[in-house]
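> Please find the sequence and the predicted model below.
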Amino acid sequence: MEQWNKKMLIVMVFMMTTLGGVAGYKNYTVGGDLGWFDKLEKPTVDYQKWASSKTFSLGDFLIFNTDNNHTVVQTYNSTIYTLCDDSSALDNDTINYASPDPSAAAVHPVSAAVPLLKVGPTYFFSSFYDGEQCENGQKFSINVTQGQGLPPSLRPPTPESPGPVSQESGDDTVPDTIVPANFDHPKDLTDDDSDDESDDGKKKKSNGMVIQSSRILVLLGLLYTCL
């Protein structure tokens, strides 16, 4: 029994030290190996089923692998999504990340990386051929959660002001569909990216390490008494 207690304490210490961190941002390849196409080309695609098994948060990227005969439209307007028609879209509710190229002599691959910048319902579809691709299954909706919030590389630049401006607690508002021009390519980020951490983030991380260290010392003390 005493040997079992020792093993359990060792396992607890290991779990606290290895699993205590926060998972990094994620990149999701839409449709997996099937890519971003309609049922006329890929009869087995089911993008809503693909999305239903995943959790999406601010700062994650969706990677759309398709070709120049398909579009990638992101919208926050459920009516536009339902109609499969972005002709009446406003600048602040819809973005076209990939446009068709009917003049191309041959079909060529297209890849679009879409960052998730706003909490709440978000819709994706292909609007080409007057919405025919959308009506044939090239569409899905997701709900974006707060998660860790936007990483520094995706945060909009702060406008200069004559004096400091306080932010209300819990205010996580981000400008509608504004993608900063300074982000490079989607990449996985973790808490180890100390250069990108804000002061508040550093303080929280430091406090978390102190608390975690205290817990480890207590457990090690228990382990010592069992030896």
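Okay, I see it. Numbers count the residues shown, from 1 in each chain.

> can we go C-alpha only for contacts and neighbour counts from here?
Will do.

> Where do the strands of the protein begin and end?
27-29, 56-57, 61-67, 72-75, 94-98, 109-115, 120-125, 139-145 (DSSP state E).

> Confirm for me that residue 223 is in contact with residue 9.
Yes: using Cα atoms under 8 Å, residue 223 is in contact with residue 9, at 6.2 Å.

> Do a quick rundown of the helices in this structure.
2-18, 47-52, 78-83, 132-135, 199-226 (DSSP state H).

> could you check the angle helix 199-226 makes with the first one?
What it means is helix 2-18. 170 degrees (axes from the mean of the first three to the mean of the last three Cα atoms, to 10 degrees).

> May I see the buried residues of helix 2-18?
6, 9, 13 (16 or more other Cα atoms under 10 Å).

> Comparison target, given below:
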Amino acid sequence: MAMKILSIPVLVVVLASTVLQSTHATNYTVGDTTGWNARTNGNTDFYNNWAANKNFLVGDILVFNFATGSHTVTEVTEADYNNCNSNNPILVQNTGPASIVLNRTGAYHFICSVPGHCTAGQKLSVQVRNGPGSTAPTPGSSPNAPLTPGSGPGGSPSSASSLVAVVSLAIMSITLVLVC
């Protein structure tokens, strides 16, 4: 009997730590209160300065706040980023706010494709690395897809981590039933 009483709190602690550890992802609001816009007061490095002190990890989410119709979030190659060229986009989000899951390691380059906005400084480049609970990119994996929270596969900040949490919860629940 004492073994059953001791096992329950231990299982609860293990379960809680597993769930908390496996769902680690950070939402970053690009530009903080400034949002995603071309009004950077002539500071063409505004967004890169904003990103400079941040540690972006696989699974994190960039939230670009803007009014639909006034801006875009266009992911481009480094060369297109440097030239403010949106003719060969990797991803385009026209509806604000736009959420982008950083689903691979490496550099991401975003610009606004509204004429004049990128050259005015509405552009962001971030470097993403692996972190706790993240996985290495899969060769041939698809580029970023738009994120709508709760929209199914890929619709949560860290779908793989959420799956781990659900499986852990199921195993812990079965163990509790068997022990009790």
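Structure's in. What do you need? Computed from a predicted model, the values in this text were never measured in an experiment.

> returning to what we had before: how about the strands of the first structure in CSV, adding distance to residue 178 of the first structure and mean neighbour count?
Shown next, in CSV, are these (distance: least, Cα to Cα, whole Å; neighbours: other Cα atoms under 10 Å):
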stretch, distance to residue 178 of the first structure, mean neighbour count
strand 27-29, 19, 17
strand 56-57, 17, 23
strand 61-67, 15, 21
strand 72-75, 12, 24
strand 94-98, 9, 18
strand 109-115, 10, 17
strand 120-125, 14, 20
strand 139-145, 16, 19
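
> got these as JSON lines, with distance to residue 219 of the first structure columns?
Output for the strands of the first structure, formatted as JSON lines (distance: least, Cα to Cα, whole Å):
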{"stretch": "strand 27-29", "distance to residue 219 of the first structure": "37"}
{"stretch": "strand 56-57", "distance to residue 219 of the first structure": "34"}
{"stretch": "strand 61-67", "distance to residue 219 of the first structure": "39"}
{"stretch": "strand 72-75", "distance to residue 219 of the first structure": "49"}
{"stretch": "strand 94-98", "distance to residue 219 of the first structure": "52"}
{"stretch": "strand 109-115", "distance to residue 219 of the first structure": "41"}
{"stretch": "strand 120-125", "distance to residue 219 of the first structure": "41"}
{"stretch": "strand 139-145", "distance to residue 219 of the first structure": "35"}
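
> rewinding a little: from the buried residues of helix 2-18 of the first structure, which is closest to residue 125 of the first structure?
residue 13 (46.9 Å; Cα to Cα).

> sorry, back to before: wait, which of the strands of the first structure is closest to residue 48 of the first structure?
strand 139-145 (4.9 Å).

> tell me which strands and helices the closest one is in contact with?
helix 47-52, strand 56-57, strand 120-125 (3 or more Cα pairs under 8 Å, 6 or more residues apart in numbering; DSSP states H and E).

> List the contacts of the residue nearest to the spatial centre of the second structure.
The second structure has residue 61 as the residue nearest its centroid, 2.0 Å off, counting by Cα atoms, centre = their mean. Contact analysis of residue 61 of the second structure by Cα atoms under 8 Å, 6 or more residues apart in numbering lists 25, 26, 27, 28, 99, 100, 101, 102, 157.

> All set now, cheers.
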